[in-house]
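Novice: structure, please.
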Amino acid sequence: MRTVIALVTASGRHVHTVPEFTVDSPWWNDVEPVTAHLDRVLGVPTHVLRLVTATGTGMRGGTVTYEVEAAGSSTVDTIAAVDAVAAAPGDALRLPWARPGGPSALVEWAEGHVVCVGPAVQVKTWNLSCLFRLRTKAGTVWAKEVPSFLAPEGPVLELVRSVDPSLAPTVMASEGRRILLEDAPGTDCWSPSPAIVQDIVPRWVGMQNALAGPARLRRRGVEVPSFGLPDTLLHGDFHPGNWRSSGVVLDWGEAHWGHPALDAAKLVDFVDPSVAALVEEVWCRSWLAHHPDSDPSAALRHARPAMHLLAARVYQEFLDNIEESERIYHRGDPEEQLALAQSFTL
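Specialist: Sure, this is the predicted structure:
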């Protein structure tokens, strides 16, 4: 649960502050229940632009204040507004969807590619993405926008699908940092079963082996001794919360090029210890099938501290490229990851 305060703006001006209310979901970037409440209270469609302040920790709980944009030409007349004052000045690092009209622009772009049968629903917004769910006669589709410091997902997904279409969602449209995706069936796999591990990990290794070779994306500068394995496409955030039970892998914005053991180390570090041994066994066996003279186990051993060094670099990049109020999502993360890296002995 979290407590929400909404600073409502229209045409770039603060027009109303909605009294505190609570929503069941504790996660700050989960804004669907926030806009659902505000739409009912204000009687007009709303979009969350950005987080202004938060008192919780770990991206959840506490009291969270959002800047919220009310849509519609008669908004100012519809809302029982206080005297209109200018909204907070724009931060130079403020992302496109955190600015007035930004979420609507993403929806308008998506609606240029599909025919919707209901209003678009803003599901998530924070410094790493803005995500909308749209209903069409053919089913659910997803519109997403990511910042310039993340990989554009369209080309990455097409690269993956060129060797294994079952591992990535279908791209309906892609333009710059925006992407429109078909729905990926199934449920999220935060606690993956052995069957899910044995399904996804070998196919993942097969895809990486097929794409191995010269870098087609940027490298992040954290190296692992090869131990006979090739550099390839990395997901960058390969934990099972980004897996669907249908075998599709989501959220490729942190994709880059490097040693495949870095992805495996992320997965081993994330899953329950009872599953970690199975992940390592399946991952090593899968790579040995492609490279019999390699030593995947040694590579993974070296990759586990290196993965935390990589995470520290990634989190620092986030902090360097997002506005002050949203740094609370990642503040302290680089230091935590560096400490974890130092805790390993090879």
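Novice: for the rest of this, base every contact and every neighbour count on C-alpha atoms.
Specialist: Fine.
Novice: all helices for the protein, in order.
Specialist: For the chain, the helices defined by DSSP state H cover 32-42, 75-78, 102-111, 153-161, 194-211, 261-270, 273-290, 296-320, 333-342.
Novice: and the ones you listed as JSON lines, adding mean neighbour count and distance to residue 168?
Specialist: Converted to JSON lines, the helices of the chain look like this (neighbours: other Cα atoms under 10 Å; distance: least, Cα to Cα, whole Å):
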{"stretch": "helix 32-42", "mean neighbour count": "17", "distance to residue 168": "25"}
{"stretch": "helix 75-78", "mean neighbour count": "15", "distance to residue 168": "40"}
{"stretch": "helix 102-111", "mean neighbour count": "18", "distance to residue 168": "19"}
{"stretch": "helix 153-161", "mean neighbour count": "19", "distance to residue 168": "6"}
{"stretch": "helix 194-211", "mean neighbour count": "18", "distance to residue 168": "11"}
{"stretch": "helix 261-270", "mean neighbour count": "22", "distance to residue 168": "16"}
{"stretch": "helix 273-290", "mean neighbour count": "17", "distance to residue 168": "19"}
{"stretch": "helix 296-320", "mean neighbour count": "21", "distance to residue 168": "23"}
{"stretch": "helix 333-342", "mean neighbour count": "17", "distance to residue 168": "28"}
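Novice: tabulate these (a markdown table), appending distance to residue 126.
Specialist: Shown next, in a markdown table, are the helices of the chain (distance: least, Cα to Cα, whole Å):
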| stretch | distance to residue 126 |
| --- | --- |
| helix 32-42 | 13 |
| helix 75-78 | 24 |
| helix 102-111 | 12 |
| helix 153-161 | 17 |
| helix 194-211 | 28 |
| helix 261-270 | 22 |
| helix 273-290 | 30 |
| helix 296-320 | 11 |
| helix 333-342 | 16 |
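Novice: out of these, flag the one nearest residue 130.
Specialist: Evaluated over the helices of the chain, closeness to residue 130 peaks at helix 102-111, with 7.6 Å, by Cα to Cα.
Novice: run the chain-centre distance for the closest one.
Specialist: Between the centre of helix 102-111 and the centre of its chain there are 18 Å (Cα atoms, centre = their mean, to the nearest Å).
Novice: got it, and stretch 315-322?
Specialist: The answer for stretch 315-322 is 14 Å, by Cα atoms, centre = their mean.
Novice: now for the helices of the chain, which one comes closest to residue 134?
Specialist: Nearest to residue 134, of the helices of the chain and by Cα to Cα, is helix 102-111 at 8.7 Å.
Novice: just checking, what packs against that closest one?
Specialist: strand 46-54, strand 139-145 (3 or more Cα pairs under 8 Å, 6 or more residues apart in numbering; DSSP states H and E).
Novice: where do the strands sit along the stretch 1-150 of the chain?
Specialist: For the stretch 1-150 of the chain, applying DSSP state E, counting those that start in this stretch gives strands covering 2-10, 13-23, 46-54, 63-70, 85-86, 121-126, 129-136, 139-145.
Novice: the structure of the following sequence is requested for comparison with the preceding one:
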Amino acid sequence: MRVTVVGVSEVPQEIEVPDGTQFLNVEPAIRALRDQGIGTAVLTCLSEEPLTYQVLPSDGFVSSDLAPWTKPEWYDEALPWIAEQVEATGPWTQVRSWGLSNVLRIPTIDGDVYFKAIAHSTTIKPTRPDPLPLLFAHEPLFLQKASEDHPGGVPAPLAIDSQRAWMLLPDLGTPLAAETDVDVWIDFVRRHARLQRSYVNHPERLLEMTCADRRLAVLDAELERVLGPTPATERLEPHERARLPIRAKQLREAITELSSIGLPETLLHGDLHPGNVAVRDGQVLAFDWTDASWSHPFLDLVTFIEEERSPLSADPRVLDAYLSEWEEYATPTDLRHALDLATQLGALHQTMTYAHLLDHVTGPSKASMLRGGVWWLRQLLKP
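Specialist: As a prediction, this is how the structure comes out:
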């Protein structure tokens, strides 16, 4: 597919990238430009269709995006900071960039290191005066504190800048989604459940780690607003919107029923899917903890189970292994029922996430968040 690039010369330039490349996965465009002898970085995506990027140096360009990394001068601060922390053995490459994060890969003598800058309430401004709060955790601080609590349980940053929400991470390996050994999947879900259980009696630590309070009671309180008139619900078909009031009543009943089972609310990853888990040298770690919160632990399974793309995520042996870690709180039958209820409420949790994100992104990133919110709403409405 053809991509238009503006900013490296007075004339827009076209490059070729693989078909289906998503706007936020910028590495194919960066590589295509590097093949032409142009070292650069994407500042912002101007358009998804046709895909158009604004890149460095872009002298005089003023970005309408909110993220600091969309400004050329941002690299004058970020690159020296990286150089202070690690010694590169080659040029850095931009991997991913959009309204929520910017990721660079730096080769070093000890392997690749990844730099990540995140959108957080301390680093970006909302798009309107009365925004919904951004529900993101401060991922660098979260990982620093969680890795101190549980060495080897989460990725440990090589360095962080808490004020600017930057961090450096080692290469964590290959995605769990590519793993064919069911024992590796079982090992991961057991470890994840144990990590969640370790914070059961420590809600104050979760809040100190910048996790958002997203317990079932909070979800209940937000239910009418999330399913009421919003940019996402307005994009549903009329017959779909007509079903929302009865669905809201059913979801409120599901919240009450799930609460009654007695499982404790604790650490939730919030975006736990097989592409956000990496395997390296026998170690399996979840990454991308921006959605970390204090909530019902089983809500993580709604994103983890990807039956079509990753069949092992729905393997009964994997799910049974996860549920077995919670048997001190409920019977196997009640745990299975809790999982069924959490599947519905996990979709509501995700709908709420996307609704809040809309006030903190612009352009293609905002359009992507809106599509995501509509998709989760339709999951909620499935029979």
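Novice: next, format the strands of the stretch 1-150 of the first structure as a markdown table and append distance to residue 37 of the first structure and mean neighbour count.
Specialist: Below are the strands of the stretch 1-150 of the first structure laid out as a markdown table (distance: least, Cα to Cα, whole Å; neighbours: other Cα atoms under 10 Å):
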| stretch | distance to residue 37 of the first structure | mean neighbour count |
| --- | --- | --- |
| strand 2-10 | 10 | 22 |
| strand 13-23 | 9 | 17 |
| strand 46-54 | 10 | 24 |
| strand 63-70 | 12 | 24 |
| strand 85-86 | 24 | 12 |
| strand 121-126 | 12 | 22 |
| strand 129-136 | 17 | 21 |
| strand 139-145 | 22 | 21 |
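Novice: reformat those strands as CSV; add distance to residue 337 of the first structure.
Specialist: Below are those laid out as CSV (distance: least, Cα to Cα, whole Å):
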stretch, distance to residue 337 of the first structure
strand 2-10, 27
strand 13-23, 31
strand 46-54, 23
strand 63-70, 26
strand 85-86, 39
strand 121-126, 21
strand 129-136, 22
strand 139-145, 27
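Novice: out of these, nearest to residue 102 of the first structure?
Specialist: It's strand 46-54; of those, that one is closest to residue 102 of the first structure (Cα to Cα) at 7.8 Å.
Novice: what's the mean deviation for that closest one versus the second structure?
Specialist: When the second structure is overlaid, strand 46-54 of the first structure sits 0.7 Å from its aligned residues on average, using mean Cα distance after the TM-score superposition for the first structure.
Novice: let's have the helices and strands packed on helix 102-111 of the first structure in TSV, adding distance to residue 152 of the first structure.
Specialist: Listed next are those as TSV, based on distance: least, Cα to Cα, whole Å:
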stretch	distance to residue 152 of the first structure
strand 46-54	21
strand 139-145	9
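Novice: figure out which of these is closest to residue 32 of the first structure.
Specialist: Here strand 46-54 is closest among those (Cα to Cα), at 9.1 Å.
Novice: picking that back up, residue 295 of the first structure: which of the strands of the stretch 1-150 of the first structure is closest?
Specialist: Of the strands of the stretch 1-150 of the first structure, nearest to residue 295 of the first structure by Cα to Cα is strand 129-136, at 37.0 Å.
Novice: the closest one maps to which residues in the second structure?
Specialist: On the second structure, the counterpart of strand 129-136 of the first structure by TM-score structural alignment is residues 101-108.
Novice: what do you get for stretch 253-261 of the first structure?
Specialist: Using TM-score structural alignment, stretch 253-261 of the first structure pairs with 290-298 in the second structure.
Novice: just how off-centre is the match of strand 129-136 of the first structure within its chain?
Specialist: The answer for stretch 101-108 of the second structure is 17 Å, by Cα atoms, centre = their mean.
Novice: among the strands of the stretch 1-150 of the first structure, which comes closest to residue 195 of the first structure?
Specialist: strand 139-145 (26.9 Å).
Novice: tell me what angle the closest one forms with strand 129-136.
Specialist: Strand 139-145 of the first structure runs at 160 degrees relative to strand 129-136, counting by axes from the mean of the first three to the mean of the last three Cα atoms, to 10 degrees.
Novice: quick one: map residue 332 of the first structure onto the second structure.
Specialist: Using TM-score structural alignment as the criterion, residue 332 of the first structure maps onto residue 371 of the second structure.
Novice: likewise residue 21 of the first structure?
Specialist: Per TM-score structural alignment, residue 21 of the first structure is aligned with residue 16.
Novice: list the contacts for its match?
Specialist: Contacts here follow Cα atoms under 8 Å, 6 or more residues apart in numbering; on that basis residue 16 of the second structure touches 1, 2, 3, 29, 32.
Novice: of those residues, which stay in contact in the first structure?
Specialist: Mapping the contacts of residue 16 of the second structure onto the first structure (both residues aligned by TM-score structural alignment, their matches' Cα atoms under 8 Å) leaves 2, 3 still in contact.
Novice: between the contacts of residue 16 of the second structure, which sits nearest residue 216 of the second structure?
Specialist: Of those, the one sitting nearest to residue 216 of the second structure (Cα to Cα) turns out to be residue 29, at 42.2 Å.
Novice: map that closest one onto the first structure.
Specialist: Aligned partner of residue 29 of the second structure by TM-score structural alignment: residue 34.
Novice: residue 175 is in contact with residue 113 of the first structure, correct?
Specialist: No. Under the criterion of Cα atoms under 8 Å, residue 113 of the first structure makes no contact with residue 175, lying 11.4 Å away.
Novice: quickly note the distance from the residue most central in space within the first structure to residue 97 of the first structure.
Specialist: Compute the mean C-alpha point of the first structure, and by Cα atoms, centre = their mean the closest residue is residue 251, 5.2 Å away. Counting by Cα to Cα, to the nearest Å, the separation of residue 251 of the first structure from residue 97 of the first structure is 18 Å.
Novice: cool, and residue 76 of the first structure?
Specialist: Per Cα to Cα, residue 76 of the first structure is found 21 Å from residue 97 of the first structure.
Novice: what do you get for residue 18 of the first structure?
Specialist: From residue 18 of the first structure to residue 97 of the first structure the distance is 21 Å (Cα to Cα).
Novice: re earlier: what's the closest of the helices and strands packed on helix 102-111 of the first structure to residue 165 of the first structure?
Specialist: The closest of those to residue 165 of the first structure is strand 139-145. By Cα to Cα, the value is 17.3 Å.
Novice: show me the contact partners of the closest one.
Specialist: 97, 106-107, 110, 129-135, 177-183.
Novice: OK, contacts around the counterpart of residue 147 of the second structure in the first structure?
Specialist: Matched by TM-score structural alignment, residue 147 of the second structure corresponds to residue 161 in the first structure. By Cα under 8 Å, 6+ apart, the contact list for residue 161 of the first structure reads 167, 168.
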